[in-house]
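Peer 1: pasted the sequence and its predicted model underneath.
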Amino acid sequence: MLEDFERGRVTAFFRRVADSTPVTDRPASLVITHLLAERPRFLEGVGRLSDLAAVLPKPRSIDETALRQISTSMQVDELNRDRLADPEQALAYVESRAGGRDLVLLDVGGYFAPALEHLHHHFSGRLLGVVEDTENGHQRYAALDKVPVPVFSVARSPLKDPEDYLVGQSVVFSTEALVRRRDDILNGRPACVIGYGKLGRSIAEMLHAKHVGVTVFDTCSVRRVQALSQGYRTAGTLAEALTDAGIVVCATGNLALKEDDFTRVPNGAYIASVTSSDDELELAALAGLYTRTPVEEHVTRYARTGHYFYLLANGNAVNFLHGASVGTFILLVQAEILAALGLLASGEHDPGMWEVPADVRQSIAATWLTYFHGVS
C-alpha cells in the first residue's frame, strides 16, 4: 500500500505527463485495465485528458480496495470478452456509455479488435482510435485485414522493457511460492518455457539464476537461435520441449498448450501462465477428460488414468496472486498510454498501427527519473 506522500508523487507525475499534451476538446474514454492497487492514480490521469465513460477491470486482477475507491467516482462495468467480440453487442455497449461523443478506447489484450470495423462504421459518435498495452493485443489489431482507426500500441515500447523484465521475475517468484505450498521446490525440476519474447526471456533468465535447467520452445526460429546464444537448450517441436519438464511456463499469449499438448505434459509437472487462461491454455477441451481436484490454494490437480499434472492459479497469470508489483517502473508504460491518449485527442491520425514518438518517450523517461530517482 502506498504512503500518502507516495500517492501524491504518483499523482503529480501523471499530472505532469498529462499536462504536456494539452487537449482542447476532451473526448470520452472507455478503459480496460488490470485494477491493481496503484491503478486509481493512473485512472485519475486518464481523467485529466478525457471524460471517463467507464472502467472495465480485467476480472482476474482486481484489487478490492482499488475497486471500492474508484467506484465512488467512476462508472465501473463488468468486462466480458464475448460481448465485446460480438459487433452488435459491442456497439450497443459503446453507444450506452459514449453515444454521440468523440471516443478513445484504452485496451489491454485486444478486446475491441473483433468489433473495431463495425464500431468505426456504425458508432453514432467519432471513434478517434485505440491505445493497446499488450503484445497479445498488438497482434490482434495488426492482424485485422484493415485497421480502420489509428491504434497506438505501447506493447513494443522501450519504456515497457523494464516492466516485462520485472514481470518475468514476479512470475517465477509466484510459481515457486505455489510449488512450495505442496512442500515441493523448483530445484531438480527441468523447466520448459514456451515463448521467448520479452517475458519468456526474463522467465528463463530467472529460472536459470535459481539453477533450474531451462528448455525454450518458440515457433519463431530466430528466437530459438537467440535462446541458444543465451545458453538455453531449445527444441524444434513443443512435444520435444515438454519431454521430462517438471515446470512448464506458458508465455505466448496465444494458446501455448492446446488439447493434444496436455497429454505430453509429464506426470507431476506444474503448469503456470503469464496471462489469462483463455488466452494461453485450451482448458475447456479438457472438460470430461480430466478430473479436477484442488490440492492446495491455487493449485489444482488434473488427473485421468495414467496421467496427472498440476495447474497453478487456474491457468491465469500466477503473478497476480502476489500483487504483480513491478514498482514504479509500471508508471512509465502508463505515462506512455496517457501520452498516446493525448495524441489521439489532440490531432488527426491516419488509420493503422502507430507508436508514440521517440522524443515523447524520452520526455516521459526524464520526468520519471526526476520524480522517482531524483535525477534532473
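Peer 2: Thanks, I have the structure now. Numbering: from 1, shown residues only.
Peer 1: drop to CA atoms for contacts and neighbour counts, all remaining ones
Peer 2: Will do.
Peer 1: tell me where the protein has strands.
Peer 2: Secondary structure of the chain (DSSP state E): strands located at 28-35, 51-62, 102-107, 126-132, 150-153, 191-194, 214-217, 233-234, 247-250, 270-273, 291-296, 299-304, 307-312, 352-354.
Peer 1: so what touches stretch 347-367?
Peer 2: Stretch 347-367 is contacted by residues 13, 17, 142, 146-154, 157, 159, 332, 335-336, 339-340, 375-376 when judged by CA atoms under 8 Å, 6 or more residues apart in numbering.
Peer 1: so which residue is dead centre in the protein?
Peer 2: Of all residues in the chain, the one closest to the mean position by CA atoms, centre = their mean is residue 134, 5.2 Å from it.
Peer 1: wait, that residue touches residue 155, no?
Peer 2: Yes - with contact defined as CA atoms under 8 Å, residue 134 reaches residue 155; the gap is 4.7 Å.
Peer 1: neighbours of residue 322, how many?
Peer 2: Residue 322: 12 surrounding residues under other CA atoms under 10 Å.
Peer 1: put this beside the first:
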Amino acid sequence: MDIGGYFPPCLQDLAHHHIYGNTWKLLGIVEDTGNGHQKYNRAFQYFPVRQDLKKPCIYSVARSQLKMTEDYNVGKSLVRAADTILRQSLDLRLEDHRVVGVIEFGKIGNKALTFDDLQNIGVNIDRLIIASYTSADDELNIYEGLKQYKYVSDSTYPVNFSWYTIKRRAGSDFQLILLCDRNATNFNCRAILGESIRSVQAAMMICALNLYRSNRKNKSNSDILTLTNEEEIMIARLWLQHFGRMK
C-alpha cells in the first residue's frame, strides 16, 4: 500500500526481487493519490525492457469515482484548515478576503510563485497569503533571496506562518504571508474528512485482493490498473448500507 508514490525511484529494484535471495516476492503496489499515480506512470515510461525484469503490477484508486468523492471532501476540509490558521494566528477570516486564487486547479497544486512574480503584483494588492496543500515531499521551494525580507519576531509564542515585506519595483511595499512557513497546511492542521474515506480504504483493499488473485494466475499487466465499475458500485452500496444508517 502506498499513499503518495514513494516507491517509483526503486521500482526496478523491487521488481528484481531475486537479488535479495528470493526471500520475498512483490505481489504489486496499490497507490492512493493522484500525485503517486503520476509518479508511477512516469516510472513505467522509463522502465527498462529486459527479459529478466517484469514490471510490477500496480493498482491505483486515484482516478476512481470513489476517490473523486473523497477529493471533494478534502477540498472542503483544506479550506477550513486555512481559515482556522488565519483566525488563530492572524486574527483574519477567509470570508473577509474578496479574492481567492487557486494555482494549478487539480488534485494537487504544483506551481509556486517565483520571486519576479511577487515583485510585479498589482498595486491594488497590498497583502498576499499563500497556503500550500500537497504531499509532504512536494512542498513549496522558496527563493533564497526572499529570506532577507522575512520578519523575525521576538515573541517566544509559536506561530503557524512566516511574514515577508517585499519592495515593489515601483517603490511601494506589499506583504507576503506563507501559512505554516510554506509547509503543507493539511499536515499542520488536521481536518476531519468524515466517513467518505472508508470507501477509498475499501477500494484499496479490493485492489490488494486483485493483486493476490492475479499473481496466483500468473497474470502480468503493463499499465496501471484500477477498479472495475462493478467493484466501485459494490463498495458504494456497502458504504451506504453501513454508514447511511449512522446519519
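Peer 2: Received the coordinates, thanks. All of these numbers come straight from a predicted model, not from anything done at the bench.
Peer 1: aligned to the residue nearest to the centre of the first structure, what sits in the second structure?
Peer 2: Matched to the second structure by TM-score structural alignment, residue 134 of the first structure sits across from residue 33.
Peer 1: do you know how far the closest residue to that match other than its chain neighbours is from residue 242 of the second structure?
Peer 2: Excluding the flanking residues, the one nearest residue 33 of the second structure by CA to CA, 6 or more residues apart in numbering is residue 62, at 5.0 Å. Separation of residue 62 of the second structure from residue 242 of the second structure (CA to CA, to the nearest Å): 23 Å.
Peer 1: what about those two, which has more around it?
Peer 2: More crowded of residue 62 of the second structure and residue 242, by other CA under 10 Å: residue 62, with 22 against 9.
Peer 1: show me what that one aligns to in the first structure.
Peer 2: Per TM-score structural alignment, residue 62 of the second structure is aligned with residue 155.
Peer 1: quick one, what contacts that match?
Peer 2: Residues in contact with residue 155 of the first structure (CA under 8 Å, 6+ apart) are 132-135, 138.
Peer 1: among these, which two are most distant?
Peer 2: 132 and 135 (8.5 Å; CA to CA).
Peer 1: who touches both of those two?
Peer 2: Joint contacts of residue 132 of the first structure and residue 135 (CA under 8 Å, 6+ apart) are 109, 155.
Peer 1: of the two, who's got more company?
Peer 2: Counting neighbours by other CA under 10 Å for residue 132 of the first structure and for residue 135 shows that residue 132 has the greater number, 26 against 20.
Peer 1: what separates the lengthiest helix in the second structure from the chain centre, distance-wise?
Peer 2: When the second structure is parsed with DSSP state H, its longest helix is helix 65-90. Helix 65-90 of the second structure sits 12 Å away from the centroid of its parent chain (CA atoms, centre = their mean, to the nearest Å).
Peer 1: correct me, but residue 42 of the first structure touches residue 336?
Peer 2: No - assessed by CA under 8 Å, residue 42 of the first structure is found out of contact with residue 336, at 11.1 Å.
Peer 1: with neighbour numbers in mind, choose between these two.
Peer 2: Taking neighbours as other CA under 10 Å, residue 42 of the first structure and residue 336 compare with residue 336 leading, 28 against 21.
Peer 1: could you check how far the more buried one is from residue 368 of the first structure?
Peer 2: Distance from residue 336 of the first structure to residue 368 of the first structure, by CA to CA: 11 Å.
Peer 1: repeat for residue 303 of the first structure
Peer 2: Note on residue 303 of the first structure: its distance to residue 368 of the first structure, by CA to CA, is 49 Å.
Peer 1: now stretch 336-345 of the first structure on the second structure. Mean distance?
Peer 2: Here the mean offset of stretch 336-345 of the first structure against the second structure after fitting is 1.1 Å, by mean CA distance after the TM-score superposition for the first structure.
Peer 1: ok, the counterpart of residue 281 of the first structure in the second structure to residue 133 of the second structure distance?
Peer 2: Using TM-score structural alignment, the equivalent of residue 281 of the first structure in the second structure is residue 140. Plainly put, residue 140 of the second structure is 10 Å away from residue 133 of the second structure if you go by CA to CA.
Peer 1: and residue 83 of the first structure, what does it touch?
Peer 2: By CA under 8 Å, 6+ apart, the neighbours of residue 83 of the first structure are 89-90.
Peer 1: how many residues are close by the counterpart of residue 224 of the second structure in the first structure?
Peer 2: Matched across to the first structure, residue 224 of the second structure falls on residue 353, judged by TM-score structural alignment. As a burial measure, residue 353 of the first structure scores 17 neighbours (other CA under 10 Å).
Peer 1: also residue 175 of the second structure?
Peer 2: Residue 175 of the second structure: 17 neighbours (other CA under 10 Å).
Peer 1: which residue lines up with it in the first structure?
Peer 2: Aligned against the first structure by TM-score structural alignment, residue 175 of the second structure finds its counterpart in residue 308.
Peer 1: wait, what's in contact with that match?
Peer 2: By CA under 8 Å, 6+ apart, residue 308 of the first structure lies in contact with 266-269, 301-302.
Peer 1: mind checking how far it is from residue 89 of the first structure?
Peer 2: From residue 308 of the first structure across to residue 89 of the first structure, the span is 40 Å (CA to CA).
Peer 1: do the same with residue 282 of the first structure
Peer 2: Distance from residue 282 of the first structure to residue 89 of the first structure, by CA to CA: 25 Å.
Peer 1: those two: who's more crowded?
Peer 2: residue 282 (19 against 14).
Peer 1: residue contacts, the closest residue to the more buried one other than its chain neighbours?
Peer 2: Spatially, and ignoring its direct neighbours in sequence, residue 282 of the first structure is nearest to residue 258 (4.9 Å; CA to CA, 6+ apart). Going by CA under 8 Å, 6+ apart, residue 258 of the first structure touches 281-283.
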